[in-house]
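Undergrad: Show me the folded form of this:
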Amino acid sequence: MLNDTDRGQVGIGTLIVFIAMVLVAAIAAGVLINTAGLLQTQAEATGQETQQQVSDRLQIQSTTGVVDETTGNVTRVNLTVTKAPGADNIQLENVTYEFVTEDAVSTDVIDPSSNIKYIENETNDNVITDRSDRYRLTFPTSDIGESNTELEGGDTVTVTLTTAQGASTVEELRVPDSLVDRKAVKL
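TA: Reported below is the predicted structural model:
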C-alpha cells in the first residue's frame, strides 16, 4: 500500500539533488567562461605580436657601394629602405643591423647621431611612417668587418636588419668583380 507522504519525501530529496547539480553546473560554467575569456585575450595579444614580427619589417629597395678612387675598393655601403607592406611606423633608431662577411660578424644598433652610420631622407626624421618614404642608411665598410676595412671585387656580405618588433630582413650583397673606373656600384 502506497503512502502519499513517502512520495513527498522522495520528491524533496530529488529537488535538493537537482538544485545542487544546477549550482555545480553554474559554477563550472562560470569557470569555463572566465577561462575562455582569458584565453581569448592571450590569443589576441599573441596574434598581434606575431603579426608585428611578420609585417613590421624593413624592405630594402636598393643597395649601392661607394668606390674609393685611390684603392679601387668599396669604402661605404648605402642601403635605401622603406617599410614593408602592412607595417606600422618603424623607428630607425631601434633597428639592429648585422653584417656577416666570410671572416667577421658586426652587430650594432643604427645611431643617427653617429658620424659612422647615418640616415638621410627628405623629412629629417627617423621614423618611417609611409610606404612612399625612402631612407638611405650609410655604413662605412670599416664598420662591417674586422680584418678588411674595404670590400674588394668579388666579396660577399650578408646584411640583416631587425626592427624593434623582431621582424628581420636579410639581403646578400655581392661586390662586382671589376671596380676599375667606377665611383659607385650596385651591390
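
Undergrad: Every contact and neighbour count from this point should use C-alpha atoms.
TA: Fine.

Undergrad: most centrally placed residue in this protein?
TA: Ala167 (1.7 Å; Cα atoms, centre = their mean).

Undergrad: what about the closest residue to that residue other than its chain neighbours, how many residues close to it?
TA: Closest residue to Ala167 apart from its sequence neighbours, by Cα to Cα, 6 or more residues apart in numbering: Gln53 at 4.4 Å. By other Cα atoms under 10 Å, 18 other residues sit near Gln53.

Undergrad: List the contacts of the residue nearest to the centre of the chain.
TA: Listed by Cα atoms under 8 Å, 6 or more residues apart in numbering, the contact partners of Ala167 are Gln52, Gln53, Val54, Ser55, Asp56, Arg57.

Undergrad: looking at those, which has the most residues close by?
TA: Within the contacts of Ala167, most neighbours by other Cα under 10 Å means Arg57, with 27 neighbours.

Undergrad: Let me see the contact set for that one.
TA: Counting by Cα under 8 Å, 6+ apart, Arg57 touches Lys83, Ala84, Ala87, Ile90, Thr162, Thr163, Ala167, Ser168, Thr169.

Undergrad: Would you report which members of those are assigned to helices?
TA: Within the contacts of Arg57, no residue falls in helices by DSSP state H.

Undergrad: Select only the buried ones of those residues in ChimeraX?
TA: Selection of the buried residues among the contacts of Arg57 in ChimeraX, burial being defined by 16 or more other Cα atoms under 10 Å:
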select :83,84,87,90,162,163,167,168,169
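
Undergrad: To compare against the first, here's the next sequence to fold:
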Amino acid sequence: MFEFITEEEERGQVGIGTLIVFIAMVLVAAIAAGVLINTAGFLQSKSQETGQQSSKQVSDRLQEVVTVGQVSGNEVTAVNVTVTQAPGAGEIDLENATINWIGPSGTETLTHQRASGTDWQFNTTAVKNTDDSTTVLNDPDDRFNIDFDLDATDGPGNLQEGQSVTIKINTMSGATTSIRFTVPESLGQKSAVEL
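TA: Next comes the predicted model:
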C-alpha cells in the first residue's frame, strides 16, 4: 500500500533528468553551430564576389597610347584615340563600353557603332591585334583606335584651335578612364596633329 522511495531511487531519477537536459543542450549547440557555419560560408562567398567586382572596377581600365586629330582647313574633323589595356587589366570589350564626350558644344554619351544606342557613335579599328577579335582587348600587346567622326550626324561639330575635350571611357566592369586633350593654338597646313 505505501511505497517508500529510497535514497538510491531518488538519485537515479535526478541522474536521468540531468542526462536529458545535457542531451538537449548538446542538440541546441549543434544546431546553432550549423547555422553559424552556413552563415559564415554565405558571407565568405559574398565577400569574395564583392572583392572580385571591386578589383575589376579598379584594374579593368584602358590606357591611352596616343591621341591624333585629323585636320581639314583650320579645324579638327576627326579624333582617333589609340588605347591598350592598363597594367593588370583583364579582357575589355570596347563594344560594351560607353564614352562620355565633354567638349565645347556640350556633353554627349556615345555607344559603339555595333551596339544600339545613341545617334552619334564611336567606332573601333584594330591597330595591333593578337587574335581575330574585332573589339576585344585581351592581350597587353593589343592596340585599338577609338574613332570619333566629329562631322557625323548629331556629332558635336569640328574642333577649333585651342579647344579642349575630355572623354571618359567606361568599361563593362565599371572602370573609368579619363583622357583630356587640347587642339593646338595653330594648326597651320597640317593634315594631322597630336592632341
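
Undergrad: Please state their TM-score.
TA: Laid over one another, the chains give 0.88 as their TM-score (TM-score structural alignment, normalised by the length of structure 1), with 183 aligned residues with a Cα RMSD of 2.3 Å.

Undergrad: Aligned counterpart of Ala24 of structure 2 in structure 1, please.
TA: Aligned against structure 1 by TM-score structural alignment, Ala24 of structure 2 finds its counterpart in Ala20.

Undergrad: and that match, how many neighbours does it have?
TA: 12.

Undergrad: quick one: secondary structure of it?
TA: Using DSSP: H, G, I helix; E, B strand; the rest coil, the structure places Ala20 of structure 1 in helix.

Undergrad: now it: how far from Thr14 of structure 1?
TA: Between Ala20 of structure 1 and Thr14 of structure 1 the computed distance is 10 Å (Cα to Cα, to the nearest Å).

Undergrad: got any residues that touch both of those two?
TA: Between them, Ala20 of structure 1 and Thr14 share no contacting residue under Cα under 8 Å, 6+ apart.

Undergrad: Next, Asp154 of structure 2: secondary structure please.
TA: Under three-state DSSP, the three-state class of Asp154 of structure 2 is coil.

Undergrad: excluding its backbone neighbours, what's nearest it?
TA: Closest residue to Asp154 of structure 2 apart from its sequence neighbours, by Cα to Cα, 6+ apart: Trp120 at 5.4 Å.

Undergrad: next one: Gly174 of structure 2
TA: Spatial nearest neighbour of Gly174 of structure 2, excluding adjacent residues (Cα to Cα, 6+ apart): Gln57 at 5.1 Å.

Undergrad: Look up which helix or strand that neighbour falls in, please.
TA: If you go by DSSP states H and E, Gln57 of structure 2 is part of helix 7-59.

Undergrad: Who are the packing partners of the following helix or strand past that helix?
TA: Helices and strands here follow DSSP H and E; after helix 7-59 of structure 2, the next one along the chain is strand 62-72. Judged by 3 or more Cα pairs under 8 Å, 6 or more residues apart in numbering; DSSP states H and E, the packing partners of strand 62-72 of structure 2 are strand 75-85, strand 176-182, strand 192-194.

Undergrad: do you know which of those lies nearest Ala33 of structure 2?
TA: When these are compared by Cα to Cα, strand 176-182 sits nearest Ala33 of structure 2, at 43.6 Å.

Undergrad: In structure 1, what range does the closest one match?
TA: Using TM-score structural alignment, strand 176-182 of structure 2 lines up with residues 168-174 of structure 1.

Undergrad: Equivalent analysis for stretch 86-93 of structure 2, please.
TA: Using TM-score structural alignment, stretch 86-93 of structure 2 pairs with 84-91 in structure 1.

Undergrad: Give me the contacts around the matching stretch.
TA: Residues contacting stretch 84-91 of structure 1 (Cα under 8 Å, 6+ apart): 52, 55-59, 83, 126-131, 163.

Undergrad: Mean distance of the host helix or strand of Ile146 of structure 2 to its aligned residues in structure 1, please.
TA: Per DSSP H and E, Ile146 of structure 2 falls inside strand 143-149. With mean Cα distance after the TM-score superposition for structure 1, strand 143-149 of structure 2 departs from structure 1 by a mean of 1.1 Å once superposed.

Undergrad: What helices and strands are in contact with that strand?
TA: Using 3+ Cα pairs under 8 Å, 6+ apart, strand 143-149 of structure 2 is in contact with strand 75-85, strand 123-128.

Undergrad: at 10 Å what do you get?
TA: Where contact means 3 or more Cα pairs under 10 Å, 6 or more residues apart in numbering; DSSP states H and E, strand 143-149 of structure 2 is packed against strand 62-72, strand 75-85, strand 123-128, strand 136-137.
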